[in-house]
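1. Sequence and predicted structure are below.
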Amino acid sequence: MEEPTKEESTAPAGARNPSHLFGGVDSISSLPDEILHHILSFVPTNVAITTSVLSKRWRHVWCKTPYLSFTNINASIESIHETLASYTAPKIMGLHLYVDSESFEEASERSNHVDSLVKFAISHNVEKLSLVLKDYYVFSDFFFSNPSLKQLIVDSRNKMSPKCTVSWTSLQTLSLRNCLLDESFAKVLSGSPVLETLTLRSCSISCLDLSESRRIRRLDIEFTNSSPKKCHIVAPHIHYLRLIDFRQKCTLGDVSSLTEADIDSIYFVPRFWCIQVDLEDPSKDLDYQVMMQTMLEKLQNVENLTVGLSFLQMLSIAEFRGVPFPTLKVKTLTLKTTIIRSAVPGIAKLLQHSPELKKIFFYKTEDWNCAEKYVNRCLDPQDPQDLIFPAKSAFKVAKPDLVASFIELLLLNTRTLETLVLQLRSCLNTSNYDELSQIALTLSRKNKVSIVLK
């Protein structure tokens, strides 16, 4: 029997001889290198390195894993470079790097370290690059030239303003968070000719023109408090749009190829609209009405539409204030909301203007919503729905009569509906589920609609 090495004798119990866990057979070590590399891709590189003490079989496995992840950057630069010196894989499939604000005393030292790691990845034809940079960093010119890069994720509170020509000729997916973007972002787009998916989270940008990005099909945008007050989006080639929080009066230009959309605003936007007239120039209230009307018009050709509670509240306000609703081509509608009074008029109006609707999916969300009382003040106090739906939080446990009223509301405002699925999650107990099932069965037969409770 092979004597344990010094490294093996000091390894944790179980790691010294993993075979005893499998009845004397080391099943994991017998796996091909490709599978072991895949397993190691789920852990940070410093953890992957520790497997080298398990046995001779494992001693050099980590050296060829095509995935590197440096999440504990507080380790010395020397040890990281020593790690890279032992790395023998000809190609890096993915590199993840996390650098916080306390990793280095000097900004220049931090930048040099990031540069060296990125250069190393580029020299190994990296395909997936993920950078989380929590402090100041300037993206060097070499960063923008990488023909092998297919997926790039950057979370950095710094400017991404290339002064050079961008050459990301294989890039298919780009995800940016907290980045400051200006007119030079056009270089990124023009230098990414096969880009298909663009995600912008908490990025500062006032105009996004994707007219020349003919391959982009998916656009995902979330704004924050630091975003500009106005943002204009032109994306004639996208098929999918996810747009969250248009507090800054986001406007959509040409989105003529759009067939699927996920639209919502953050929780306080409906409240902000409701109190505009009281606090500022009344014309700003008109701005919101125009914005809502324009957005609805841009969604006319969408066949799969997902909306959240805050957007439904915005629709309720728009309906009360006379904003005209266009006829929509929605065939599948997903409602992510809870059953409360302020969302009801918006839901009804949406259904009434979707004459081709076939399926509705309802997903119950959290009850809490700070805009509820403000929105209710803007609604018709004589509306009989006040007697049916609660004006505050809905339910922790599904009340059969309330859910039944909601189902009837949906059925009443549709004529072509074929399927209704209600995902009530943990709100259903055994007795309520049985009672609701009977109600759903009755309504299903009466209206010739398949009703499913989950």
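-> Good, I have the coordinates.
2. CA atoms for contacts and neighbours, from now on please.
-> OK.
3. ok, residue 356 touching residue 333?
-> No - assessed by C-alpha atoms under 8 Å, residue 356 is found out of contact with residue 333, at 10.7 Å.
4. So which of the two has more stuff around it?
-> Higher neighbour count among residue 356 and residue 333: residue 333, with 21 against 18, using other C-alpha atoms under 10 Å.
5. wait, is the more buried one part of a strand?
-> Yes - under DSSP: H, G, I helix; E, B strand; the rest coil, residue 333 falls within a strand.
6. Show the contacting residues for it.
-> Residues in contact with residue 333 (C-alpha atoms under 8 Å, 6 or more residues apart in numbering) are 304, 305, 306, 357, 359, 360, 361.
7. Can you give me the neighbour number for the fifth one?
-> Burial of residue 359, expressed as a neighbour count using other C-alpha under 10 Å, amounts to 19.
8. helix or strand for residue 452, which one?
-> strand 450-453 (DSSP states H and E).
9. and the contacts of residue 333, which two are the farthest apart?
-> 306 and 357 (13.0 Å; C-alpha to C-alpha).
10. Show the contacting residues for the nearest residue to residue 309 once chain neighbours are set aside.
-> In space, and not counting its chain neighbours, residue 309 is closest to residue 337: 4.6 Å by C-alpha to C-alpha, 6 or more residues apart in numbering. Applying C-alpha under 8 Å, 6+ apart, one finds that residue 337 lies in contact with 308, 309, 362, 363, 364, 365, 366.
11. Check whether the closest residue to residue 427 other than its chain neighbours sits in a helix, strand or coil.
-> Once flanking residues are discounted, residue 427 sits nearest to residue 397: 4.2 Å by C-alpha to C-alpha, 6+ apart. Following three-state DSSP, we place residue 397 in the coil state.
12. take a look at this one as well, against the first:
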Amino acid sequence: MEQPTKQKSVNDADYDGRFSDLPDEMVHHILSFLQMRDLSRLSVVSRRCRELCISNPHLDLSNIDLINSDESSRSRFYSFVDRLISLRCMHRVKRQTFRLRWSFVAGGGGGDEYRVATWLQHAVNMGVERVNLELVFDLGKPFDLPLCFLGCNSLRQLKVDAGDGFVKLPSSYFAATNLQTLTLGPVRIEKGCNVGELLSSFKSLKRLSLDKISGIKSMTFTSPSVETLRLATYDDELCNISIVQEKLQDLFIYWTSKSGSKSLTIYAPNLKKFYWKGSAVDYYNCLRDLSHLLHAGMNLSFPTHQASCKHIFDKILHSIQRAKCLSISESFVEVLLKQGCLPFLFDNLEYLTVSRTSRGDLVLPLCSLLRGTFNLKHLTVSCLSTRGFANVTNSMPSGEFSFKMGYWQSQNLMFTRQLKTVALELSDREHEVELIKYLLKNAEELEVMNILCTSPVSSDLITEIRKYKKPSTKLRLWSTISYIKMHYFCVDHFI
């Protein structure tokens, strides 16, 4: 690592032993953890500290801690920031990162917007590479995405979080060739704005994330370079999403809808990860087989305005058929079973995670899903909080069937021949214990079984389970605390 360019003698009045022997890069990294108020105090400690504060390529501005301050304190803070930015411009300090956390409802006065716009322009002029804006507006107030960002050739990453307001995309577009990561939210798209044309103008864009999209009825993504796309919308007005991207590898969709006809079209022949959460659409079309798909995650609710969605769910299942890893919610598995879509052949599936979002009977949906998993090697069944999931009532029949060992034996499940690991959370003791015993007895290659016990388990039950364990199988029982510490259930974050 390079040593500081400017050395100080021991006799220098401004000598500071803490920083004199450290490279500038290391000191700048340390300074990046300081708030602006602390940075202003440090700048008056010595000449060396002042120079380091000015030359720091990472600038983090925030007025969040000034919300309850008086006008005099805010004025002194603004003056310090203005002087600091002026000195940085004077010394031509190239900015690598610029982070702005700013509340426009914190009593800063009407001049805040002009002041912030000036700072942003300075950042662009000094060749900033990464910008992170976390803004607090009055509810529903727009933030016009600065045109200087869209035309900034040095910019590589841009993230704008508008809080209770929303980011307003411009109607015109610029060919910003070097932007690689763009994260915006909430996003309000004005009528007449061709968002597909706007985004396709970023020829180097690799990662795109749009949160809480609203304002338009149809959206088409045709960017030639995007590899990761994340979309989230809660707006009933948006009816059609079309994704036609040759290089797309990771697709994450969160689309909830209460009414109206919705359609989703996908052409992504190189897709490797596909996660979809929210409401099922009325029309779904995958224009080409996802032959490269490795990971899939599904948590969809049944559209209440339709009597049947079997044809839609069949298409969805066929599009993820080649996945090697599947994370799926219990509620969606139940919907698939009720619609007559299960069993379904997942011929490549090796990793299966089923997340439980209710306390109903999981046996019939899970068994129907497992019938089509001939090559399964790793099975995880966990109970998750219902917060954030589709509200699907578990109404599978209870008490009409006997799910003892004999039931599981009669299913002739083929995946037990190569199953290697199991992680299972005990919630309904009787049914799940029978499944545990069945797997311990019949899984010929089983190496490890981890069982999470959310409440104390009797020694008799433990003894009964261990009777079925093979000598080569490691059987581990964990309490809730141990589970939290050890993270044995690797449930996908999306599901």
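-> On my side now, so go ahead. Since the structure is predicted, the reported quantities are computational estimates derived from the model, not experimental observations.
13. still on that earlier bit, which of residue 306 and residue 357 of structure 1 has more neighbours?
-> residue 357 (23 against 18).
14. That one reaches residue 416, doesn't it?
-> Yes - using C-alpha under 8 Å, residue 357 of structure 1 is in contact with residue 416, at 5.9 Å.
15. picking that back up, among the contacts of residue 337 of structure 1, name the ones in strands.
-> 308, 362, 363, 364 (DSSP state E).
16. For the third one, which residues are in contact?
-> It refers to residue 363 of structure 1. 334, 335, 336, 337, 338, 422, 423, 424.
17. Also the second one?
-> Contacts here follow C-alpha under 8 Å, 6+ apart; on that basis residue 362 of structure 1 touches 334, 335, 336, 337, 420, 421, 422, 423.
18. ok, so what distance separates it from residue 291 of structure 1?
-> Applying C-alpha to C-alpha, to the nearest Å, the value for residue 362 of structure 1 to residue 291 of structure 1 is 26 Å.
19. Helix, strand or coil: sort out residue 312 of structure 2 for me.
-> Residue 312 of structure 2 is classified as helix under three-state DSSP.
20. Surely it and residue 286 touch.
-> No - with contact defined as C-alpha under 8 Å, residue 312 of structure 2 does not reach residue 286; the gap is 10.9 Å.
21. Map residue 359 of structure 1 onto structure 2.
-> Using TM-score structural alignment, the partner of residue 359 of structure 1 in structure 2 is residue 378.
22. repeat for residue 128 of structure 1
-> So, by TM-score structural alignment, residue 128 of structure 1 is matched to residue 130.
23. right, and that match touches residue 157 too?
-> Yes - using C-alpha under 8 Å, residue 130 of structure 2 is in contact with residue 157, at 4.6 Å.
24. returning to what we had before: is it possible to mark the buried ones in the contacts of residue 363 of structure 1?
-> 334, 335, 336, 337, 338, 422, 423, 424 (16 or more other C-alpha atoms under 10 Å).
25. ok, those residues vs residue 161 of structure 1, which is closest?
-> Among these, and counting by C-alpha to C-alpha, the member closest to residue 161 of structure 1 is residue 336, at 36.8 Å.
26. Surely residue 295 of structure 2 and residue 326 touch.
-> Yes - using C-alpha under 8 Å, residue 295 of structure 2 is in contact with residue 326, at 6.0 Å.
27. Who has more neighbours out of those two?
-> Per other C-alpha under 10 Å, whichever of residue 295 of structure 2 and residue 326 has more neighbours is residue 326, with 24 against 20.
28. Tell me which stretches of the stretch 351-495 of structure 2 form helices.
-> 363-370, 405-410, 429-442, 459-466, 480-486 (DSSP state H, counting those that start in this stretch).
29. And the last one, what does it pack against?
-> If I follow you right, that is helix 480-486 of structure 2. With contacts taken as 3 or more C-alpha pairs under 8 Å, 6 or more residues apart in numbering; DSSP states H and E, helix 480-486 of structure 2 sits against strand 448-453.
30. Go again with 10 Å.
-> strand 448-453, strand 474-479 (3 or more C-alpha pairs under 10 Å, 6 or more residues apart in numbering; DSSP states H and E).
31. Of those strands, which is nearest residue 45 of structure 2?
-> Comparison of these against residue 45 of structure 2 by C-alpha to C-alpha identifies strand 474-479 as nearest, at 52.4 Å.
32. ok and the closest one relative to strand 448-453, angle-wise?
-> Note on geometry: by axes from the mean of the first three to the mean of the last three C-alpha atoms, to 10 degrees, strand 474-479 of structure 2 and strand 448-453 are set 20 degrees apart in direction.
33. Now do the buried residues in strand 474-479 of structure 2.
-> Here strand 474-479 of structure 2 shows 475, 477, 478, 479 as buried, counting by 16+ other C-alpha under 10 Å.
34. Please apply the same query to stretch 218-227 of structure 2.
-> 219, 220, 221, 222, 223, 224, 225, 226, 227.
35. burial of residue 395 of structure 2, as a residue count?
-> Residue 395 of structure 2 has 11 neighbours, counted by other C-alpha under 10 Å.
36. now the helices: where do they sit in the stretch 101-250 of structure 1?
-> Going by DSSP H, counting those that start in this stretch, the stretch 101-250 of structure 1 shows helices at 107-123, 185-190.
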